[in-house]
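S.K.: My questions concern the predicted model and sequence given below.
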Amino acid sequence: MGDIMMIDTHCHLDEYSLEELEKVITKMQDNIIIVSGTNDKTNLDVIKFVNKYKNVYGVIGIHPEYVNEVTEKSFEIIEKNINNPKIVGIGEVGLDYYWIKDNKKEQLEIFIKQIKLANKYNKTLVIHSREAISDTYNILKQYLKTKAVLHCYSSSLEMANKFIDLGIKLGIGGVVTFKNSKQIKEIVENIDLKHLLLETDSPYLTPEPNRGKKNEPYNSIYVASKIAEIKKISLDEVLEVTTTNAISQFDLML
C-alpha cells in the first residue's frame, strides 16, 4: 500500500472486545477510522474512542432502529459533544423501512431534527437509508444545507446521480466485492471516483476474500482494490482520491 493513507469512513468499534479493538486500531495506525454512533450508549462510546485514539474520528447520532428510545438526553449528548474537534459529523441517522415498518412518522421526525442539527453546527450528516430511498432523497432535498455521506449506498445509478447533485458522497463497502453485487459494481463503474468514499461498516459486511469472518477497518483495502479493478485504474489512485474525498467531506483536521 505504500505511503498513501486510507480512510474507513464508517464502522462500529463498540462491537469489538477490548482486546480486538486494540488489534484493529493498531493495524490501522497509519490510516484513519471514522466510527459511527447509533444511540445514547454507542454515542458515548464514540466520544471515548476519539479521545483515546489519535487515528480515530467519530460521528454521533440516532439510528432509525433506536428512534423509539430517543429522549431529551439523546440530543443533549449530541449537542454537548458536537464541538469536540474529533467529532466530525452527525450520524448514523436516516430511515429504515426494511427492519422497522411501524414508526415511519417518528423516523421522519427524528431524521429531520438531526438534519437541522447538522445544519446548525455545520457538521457532515451520515445517512442510513434502507428500503426508503425516495423519502430519504425528498427530505434531504428539502432540508439539507451541509455536507453529507450516504453510507453503504445500494440503490440505483439514477438515484445515485440525484444524491450527488445535492453534494452528497456515496460510501462503498464490502458488498462491492460480492459476486452477486451487480448494481453496486454498476455504480462504481459509472460514477466519478471523486464522489465515492471507502467504508467497511465493520464488524458487518466483510469483503471477499475474508467473507465469513468479523469485518475490520483495514479491510477497506479490499474495497479499494475492487474499485480499482472495476474502474481499471491503480489502487494508489483509488486510495489517493477517496482519502482526499473523505478529508474534504468530513473537514478532517489531520
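M.R.: Sure thing, it's come through.

S.K.: all contacts plus neighbour counts: C-alpha atoms, from now on.
M.R.: OK.

S.K.: Contacts only, for Gly212.
M.R.: Thr206 (C-alpha atoms under 8 Å, 6 or more residues apart in numbering).

S.K.: and if you look at Thr146?
M.R.: Ala118, Asn119, Asn122, Lys123, Thr124, Leu125.

S.K.: Which helix or strand contains it?
M.R.: Assessed by DSSP states H and E, Thr146 sits outside every helix and strand.

S.K.: Quick check, Asp45 in contact with Tyr16.
M.R.: No: taking contacts as C-alpha atoms under 8 Å, Asp45 lies outside contact range of Tyr16: 11.6 Å.

S.K.: Comparison target, given below:
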Amino acid sequence: MTRYCDAHIHLSHSKEPLFEPDEQYFCVTSCHSKEEFEGASLTTFGAGFPGFRYRSIANATAYAAPTIPCAFASYGIHPQSPSLQNKTFIEEELAFLENLLADKKIIAIGECGFDFFTPEFKSTATEQETVFNEQLFLAQKYNLPLVLHLRKSIEKIFTYSRQLKKIPAVVFHSFPGTFREAQSLTNHGINAFFSFGKPILNGKKASIDCVQNLPLQNLLFETDAPYQTLKGETETFPTDIKKVYRKACELRKINLEELSETVFKNFQIAFENSVILF
C-alpha cells in the first residue's frame, strides 16, 4: 500500500483530497488564525469524517481504515502576518497557541520563522524575531517540533542552532536553501527534515540538488495546497502530492514503494511518532 505524507498543507482552504483505496494519506495542516484552525477542523473527507482524524499525540490510536485520510494540525504566527506590530494581537495569538498546546490539539508549532523577501516584510524584522523567540520557547517548553518558513533569511536561522538542537525536530517547509546549507544545519546537530514541493517540478536547481543528494532520512514532501502553484495553475490540490512523489522517485532513481515507506517513517519521527506505524 502506498502512503502519501503531505508535511505542509492548508486544509481549510483546500478541496477534499481524493485517493485510491490502495493508498493512504497523511498530512499536517498549518493554521495561522483561530478561524483557519476551526475551518480545518470542520473539513470533511469522504464519508463525512472530520478533518482532524487524530489531532494530537495523546489521542493518535490505530488507524481505522486505509481510505480515511489522517490529518494533524500545527499552529503558528506567520512572519508575513500584517499584525506583527500589534502588541494586543500578538499576545492573544500566543495565548491561543499555548491553549492549543496545553490541550494537546496540535503536534507542531508553525509555520513560523523569518521572511525578508520584500522591503515591507523586512521592515518587521524586529517583530518577527520577537515572535519567533516566543514560539521557539514554547517548542522547548512543550517538547514539540517547529515548522519553519524562511525566505531570504536562511542565514538567520543559523544563529539559532544551539536552541534548535534542544527541540525534537525542525521541519523546513519548502526549504529555500542549498544542499550545502542543509548539510550545515544537520552538522550543527539539529534534527532537521527538509520538505520539498512543486519547485522540484518546476526545475528549481537548489531544491532538486537537495532531493537528489540529501540522505533519504532527512526528506519530507508537501503541496502547500492551495498555494505554491506552477505557471498556468490557479490552485494546488492535495492530490498533487502524487506528482511530487513521482518526481522525487525520478530524481532519486528509486521506486515509489521505497520512497513511500521511508518518507512515512520520516513523517513519524519528525512529528514525534504521532502516527501509528501499522
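M.R.: Noted; the coordinates are in hand. All values reported here derive from a predicted model rather than from experimental measurement.

S.K.: quick one: TM-score?
M.R.: Overlay of the two chains. TM-score (TM-score structural alignment, normalised by the length of structure 1): 0.87; 242 aligned residues with a C-alpha RMSD of 2.2 Å.

S.K.: so which strand or helix has the counterpart of Glu229 of structure 1 in structure 2?
M.R.: In structure 2, the residue matched to Glu229 of structure 1 (TM-score structural alignment) is Glu250. Counting by DSSP H and E, the element that carries Glu250 of structure 2 is helix 241-252.

S.K.: In stretch 262-275 of structure 2, which residues are buried?
M.R.: For stretch 262-275 of structure 2, burial by neighbour count (16 or more other C-alpha atoms under 10 Å) applies to Thr262, Val263, Phe264, Lys265, Asn266, Phe267, Ile269, Ala270, Phe271, Glu272, Ser274, Val275.

S.K.: Oops, could you answer that again for stretch 101-113 of structure 2 instead?
M.R.: Leu101, Lys104, Lys105, Ile106, Ile107, Ala108, Ile109, Gly110, Glu111, Cys112, Gly113.

S.K.: Leu251 of structure 2 versus the first one, what's the distance?
M.R.: Spatial separation of Leu101 of structure 2 from Leu251 of structure 2 under the definition C-alpha to C-alpha, to the nearest Å is 38 Å.

S.K.: The biggest helix by length in structure 2 vs structure 1 - mean distance after superposition?
M.R.: Across structure 2, the longest stretch assigned as helix under DSSP state H is helix 125-142. When structure 1 is superposed, helix 125-142 of structure 2 averages 0.7 Å from its matched positions, counting by mean C-alpha distance after the TM-score superposition for structure 1.

S.K.: Can you name the residues in contact with that helix?
M.R.: 76-77, 79, 84-85, 90, 94, 98, 101, 108-109, 112-114, 116, 145-146, 163-164, 166-167.

S.K.: And the buried ones among those residues, selectable in PyMOL?
M.R.: The following PyMOL line selects those of those that are buried, judged by 16+ other C-alpha under 10 Å:
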select buried, resi 76+77+79+84+90+94+98+101+108+109+112+113+114+116+145+146+164+166+167
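
S.K.: Next, count neighbours for Asn143 of structure 2.
M.R.: Counted with other C-alpha atoms under 10 Å, the neighbours of Asn143 of structure 2 add up to 16.

S.K.: Need the counterpart of it in structure 1.
M.R.: Looking across to structure 1 (by TM-score structural alignment), Asn143 of structure 2 lines up with Asn122.

S.K.: quick revisit: average distance between the next helix or strand after the longest helix of structure 2 and structure 1?
M.R.: With elements assigned by DSSP H and E, the helix or strand that comes after helix 125-142 of structure 2 is strand 146-151. Relative to the matching residues in structure 1, strand 146-151 of structure 2 has an average distance of 0.3 Å after the fit, by mean C-alpha distance after the TM-score superposition for structure 1.

S.K.: Now do strand 146-151 of structure 2 against helix 125-142: the angle between them, please.
M.R.: Between strand 146-151 of structure 2 and helix 125-142, the angle comes out at 160 degrees (axes from the mean of the first three to the mean of the last three C-alpha atoms, to 10 degrees).

S.K.: of Asp45 and Tyr16 of structure 1, who's got more company?
M.R.: Comparing Asp45 of structure 1 with Tyr16 by other C-alpha under 10 Å, the one with more neighbours is Asp45, at 20 against 15.

S.K.: Roughly how far does the more buried one sit from Met253 of structure 1?
M.R.: In terms of C-alpha to C-alpha, Asp45 of structure 1 sits 21 Å off from Met253 of structure 1.

S.K.: Give me the nearest residue to the match of Asn143 of structure 2, chain neighbours excluded.
M.R.: Distances taken as C-alpha to C-alpha, 6 or more residues apart in numbering put Thr146 closest to Asn122 of structure 1, at 6.0 Å, once the chain neighbours are dropped.

S.K.: Next: Thr242 of structure 1.
M.R.: Leaving aside its sequence neighbours, Thr242 of structure 1 is closest to Leu197 (5.2 Å, by C-alpha to C-alpha, 6+ apart).

S.K.: With Leu216 of structure 2 instead?
M.R.: Thr262 (7.2 Å).
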